[in-house]
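1. sequence unknown, structure follows:
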């Protein structure tokens, strides 16, 4: 039994030494008889526990359809592709095996840029995750790199809460943010869909979008968002505009039911006095205002009143 163990140890050491840099298949030596199955299991365990970097054809790799990020800056991709042409892909993609392809868990931007650069193979690390873990890793990577726009980030939080039944504080812990930050982010999903699209396309900023939350009507939100974009309003100017729009309208006091009686009296006195007369009434009390526009007219009105005596 001791001989078998020594043989196994020597063979594995020899196989691992010969196999470095020659692919996973070369890690399994062909010259060990009887213990080949055991060695395969040992190597398999090593690979699963400590996945190593390897290269895959870029055509065998596909993006994660559930990836939170939807928009990629074309200019930034072109810039990265030029760097990749010179130095290659410096950081491996994290992928997992699907039926007939490998799905990207983290590194879609590098994959896109590599395709633009005409690279045929890219470095990868293959791991196996649950759908929730994939979502969390993609979200965390994008947040750390500040690659997500505010709406994409809010949608990712919403999905973790709805699809995987996480609480806001659990999501906050996973992405190293406060619970209030998660709640404030998700409030943006209350905006009209057209306004959300404008945020995703960087037509208006996160600050503009938060200011618009004061307005509940979707059509009104969209019209103001267009005004912000067209007039290039700053966030501060937008907040000021929101305060003006949201001011409660001054309610004019309702006229009394018998108001027509006083208006009729006003007309009669106007004809008698030859100038504008207003009757201000409040319940049973009130006052009469007589307007004049010159000293001469004032003297005429006084003479008229004195003549009544």
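-> All right, it came through fine. A quick note: this is a predicted structure, and the numbers were derived from the prediction, not measured.
2. going forward, measure contacts and count neighbours with C-alpha atoms only.
-> Noted.
3. report how many residues lie close to residue 301.
-> A count of neighbours around residue 301, defined by other C-alpha atoms under 10 Å, yields 18.
4. residue 124: what secondary structure?
-> Applying DSSP: H, G, I helix; E, B strand; the rest coil to residue 124 yields a three-state assignment of strand.
5. from residue 91, how far off is it?
-> Using C-alpha to C-alpha, to the nearest Å, one obtains 8 Å as the distance from residue 124 to residue 91.
6. those two: which is more packed in?
-> A count of neighbours by other C-alpha under 10 Å puts residue 124 above the other of residue 124 and residue 91, at 24 against 13.
7. what residues are up against that one?
-> Going by C-alpha atoms under 8 Å, 6 or more residues apart in numbering, residue 124 touches 53-56, 92-95.
8. are any of those buried, and which?
-> Neighbour-count burial (16 or more other C-alpha atoms under 10 Å) is assigned, among these, to 53-54, 56, 92-95.
9. can you tell me which of the residues you listed is nearest residue 170?
-> residue 94 (24.2 Å; C-alpha to C-alpha).
10. so how far is the top helix by length along the chain off the chain centroid?
-> Across the chain, the longest stretch assigned as helix under DSSP state H is helix 2-19. With C-alpha atoms, centre = their mean, to the nearest Å as the basis, helix 2-19 stands 54 Å off its chain's centre.
11. which is the next helix or strand following that helix?
-> Heading C-terminal from helix 2-19, the first helix or strand you meet, by DSSP states H and E, is helix 36-49.
12. what's in contact with the next helix or strand after that next one?
-> Where DSSP H and E defines the elements, the next helix or strand beyond helix 36-49 is strand 53-57. Strand 53-57 is contacted by residues 23, 92, 120-126 when judged by C-alpha under 8 Å, 6+ apart.
13. quick one: the helices in the protein?
-> 2-19, 36-49, 74-87, 108-117, 131-145, 150-163, 168-174, 179-187, 193-200, 206-212, 218-231, 235-245, 259-273, 295-308.
14. quick one: which of those is nearest residue 285?
-> Here helix 259-273 is closest among the helices of the chain (C-alpha to C-alpha), at 12.2 Å.
15. now for the closest one, which elements pack on it?
-> strand 277-282 (3 or more C-alpha pairs under 8 Å, 6 or more residues apart in numbering; DSSP states H and E).
16. hold the first one in mind and look at this next one:
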């Protein structure tokens, strides 16, 4: 039976730590994360300048030098800090090990955006000939979770780029999958990003589109909403300082206040209570 990824990476407490020239080190070719937060790298670089590198990175020896197995942020920050050598432990690993470790390390750190995560799963499937269930088992995920993440790659490249850039979340992307017209998907995606729609707002808009109740509109509200309801939403937003959505169906309605923190929630409750006392 093949050893677990943790066993293959497990470091002996007595493992030799080597000082390796940074110029001989290359990034893991299977690294799924393509973007690194430069501000956080600079913070780490300042910490390294003050305290040094507290934990060695892990490398694999290659013909041309070394590939990073674990510790690419430390490596990048060390270059910013001006280090010429970095402490490292050398491990013997296969290409398969390198690929799995690169994905797992980033997933455990929650550093990947939704598209990078989905692309990682796709690469594991294609390069290692794994099924969705194989990946789910190895990464302790459910198969439906893997399948739903992979579906994000069906979005137009323009939209996946917005998710990568943080203009939309993975949840926004999954909601947009319900729209089959690719051009409409791009238009709605840009509108949702430009007007900072919540996932819930986007879901309601997509549902009305699919139900045939409205057509694509350049306004921030679905076109099917009566103007007086849109006006009430704007007034409530101004009054309470929060996004408000009013929905009606079968002669019933619902008013939704959106809050993004416990403090904002408490503020809204206080305002609503005060308004009730006044009346």
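-> That came in fine, so what should we check first? Note that the structure is a prediction, hence the values are computed from the model and not measured.
17. tell me how the two chains score on TM-score.
-> Comparison of the two superposed chains (TM-score structural alignment, normalised by the length of the second structure) gives a TM-score of 0.69, and 203 aligned residues with a C-alpha RMSD of 1.8 Å.
18. picking up where we left off before, what residues of the longest helix of the first structure count as buried?
-> Of the residues in helix 2-19 of the first structure, those buried (16+ other C-alpha under 10 Å) are 8, 11-12, 15-16, 19.
19. and the contacts of residue 124 of the first structure, which is closest to residue 112 of the first structure?
-> Among the contacts of residue 124 of the first structure, and counting by C-alpha to C-alpha, the member closest to residue 112 of the first structure is residue 93, at 11.3 Å.
20. list the contacts for that closest one?
-> 104-108, 110-111, 122-125.
21. over to residue 164 of the first structure?
-> Counting by C-alpha under 8 Å, 6+ apart, residue 164 of the first structure touches residue 132.
22. aligned partner of it in the second structure?
-> In the second structure, the residue matched to residue 164 of the first structure (TM-score structural alignment) is residue 128.
23. quick check: its match vs residue 134 of the second structure, distance?
-> 10 Å.
24. for the residue mapped onto residue 43 of the second structure from the first structure, give its distance to residue 110 of the first structure.
-> The alignment partner of residue 43 of the second structure in the first structure, by TM-score structural alignment, is residue 79. Separation of residue 79 of the first structure from residue 110 of the first structure (C-alpha to C-alpha) stands at 11 Å.
25. those two: who's more crowded?
-> In terms of neighbours (other C-alpha under 10 Å), residue 110 is the more surrounded of residue 79 of the first structure and residue 110; the figures are 20 against 11.
26. ok, the more buried one touching residue 89?
-> Yes. In this structure, residue 110 of the first structure is within contact of residue 89 by C-alpha atoms under 8 Å, at 7.2 Å.
27. which residues does the alignment partner in the second structure of residue 187 of the first structure contact?
-> Under the alignment by TM-score structural alignment, residue 187 of the first structure pairs with residue 151 in the second structure. Contacts here follow C-alpha under 8 Å, 6+ apart; on that basis residue 151 of the second structure touches 174, 177.
28. distance check, residue 151 of the second structure against residue 190 of the second structure.
-> With C-alpha to C-alpha as the criterion, residue 151 of the second structure and residue 190 of the second structure are 20 Å apart.
29. ok, now residue 118 of the second structure?
-> Plainly put, residue 118 of the second structure is 21 Å away from residue 190 of the second structure if you go by C-alpha to C-alpha.
30. neighbour count: these two, which is higher?
-> More neighbours surround residue 118 than the other of residue 118 of the second structure and residue 190, with 20 against 17 (other C-alpha under 10 Å).
31. surely the more buried one and residue 149 touch.
-> Yes. Between residue 118 of the second structure and residue 149 there is a contact under C-alpha under 8 Å: 5.3 Å.
32. counting neighbours, what do you get for residue 233 of the first structure?
-> Residues lying near residue 233 of the first structure (other C-alpha under 10 Å) number 16.
33. if we can go back for a sec, quick check: of the contacts of residue 93 of the first structure, which has the highest neighbour count?
-> residue 105 (29 neighbours).
34. next up, the contacts around whatever residue of the second structure lines up with that one.
-> For residue 105 of the first structure, the aligned position in the second structure is occupied by residue 69, per TM-score structural alignment. Taking C-alpha under 8 Å, 6+ apart, we find residue 69 of the second structure in contact with 28, 57-60, 98, 101-102.
35. how near is residue 69 of the second structure to residue 183 of the second structure?
-> From residue 69 of the second structure to residue 183 of the second structure the distance is 40 Å (C-alpha to C-alpha).
36. over to residue 132 of the second structure?
-> Taken as C-alpha to C-alpha, the span from residue 132 of the second structure to residue 183 of the second structure is 29 Å.
37. the two: which is more packed in?
-> Legend: neighbour count by other C-alpha under 10 Å for residue 132 of the second structure and residue 183, higher for residue 132 (20 against 11).
38. just give me the match in the first structure for residue 175 of the second structure.
-> In the first structure, the residue paired with residue 175 of the second structure is residue 211, using TM-score structural alignment.
39. how much space between the residue lying closest to that match once chain neighbours are set aside and residue 213 of the first structure?
-> Distance criterion C-alpha to C-alpha, 6 or more residues apart in numbering; nearest residue to residue 211 of the first structure, sequence neighbours excluded, is residue 239 at 5.7 Å. As judged by C-alpha to C-alpha, residue 239 of the first structure and residue 213 of the first structure stand 11 Å apart.
40. ok, now residue 302 of the first structure?
-> Using C-alpha to C-alpha, residue 302 of the first structure is found at 60 Å from residue 213 of the first structure.
41. which one's more surrounded, these two?
-> Shown here are residue 302 of the first structure and residue 213; by other C-alpha under 10 Å, residue 213 has more neighbours (18 against 11).
42. for residue 221 of the first structure, see how far away the closest residue to that one other than its chain neighbours is.
-> Distance criterion C-alpha to C-alpha, 6+ apart; nearest residue to residue 213 of the first structure, sequence neighbours excluded, is residue 191 at 6.6 Å. Separation of residue 191 of the first structure from residue 221 of the first structure (C-alpha to C-alpha) stands at 8 Å.
43. what do those two both touch?
-> Common contacts of residue 191 of the first structure and residue 221 (C-alpha under 8 Å, 6+ apart): residue 212.
44. in CSV: the contacts of residue 69 of the second structure, plus distance to residue 238 of the second structure.
-> CSV is the format used below for these (distance: C-alpha to C-alpha, whole Å):
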residue, distance to residue 238 of the second structure
28, 50
57, 51
58, 53
59, 55
60, 58
98, 53
101, 49
102, 47
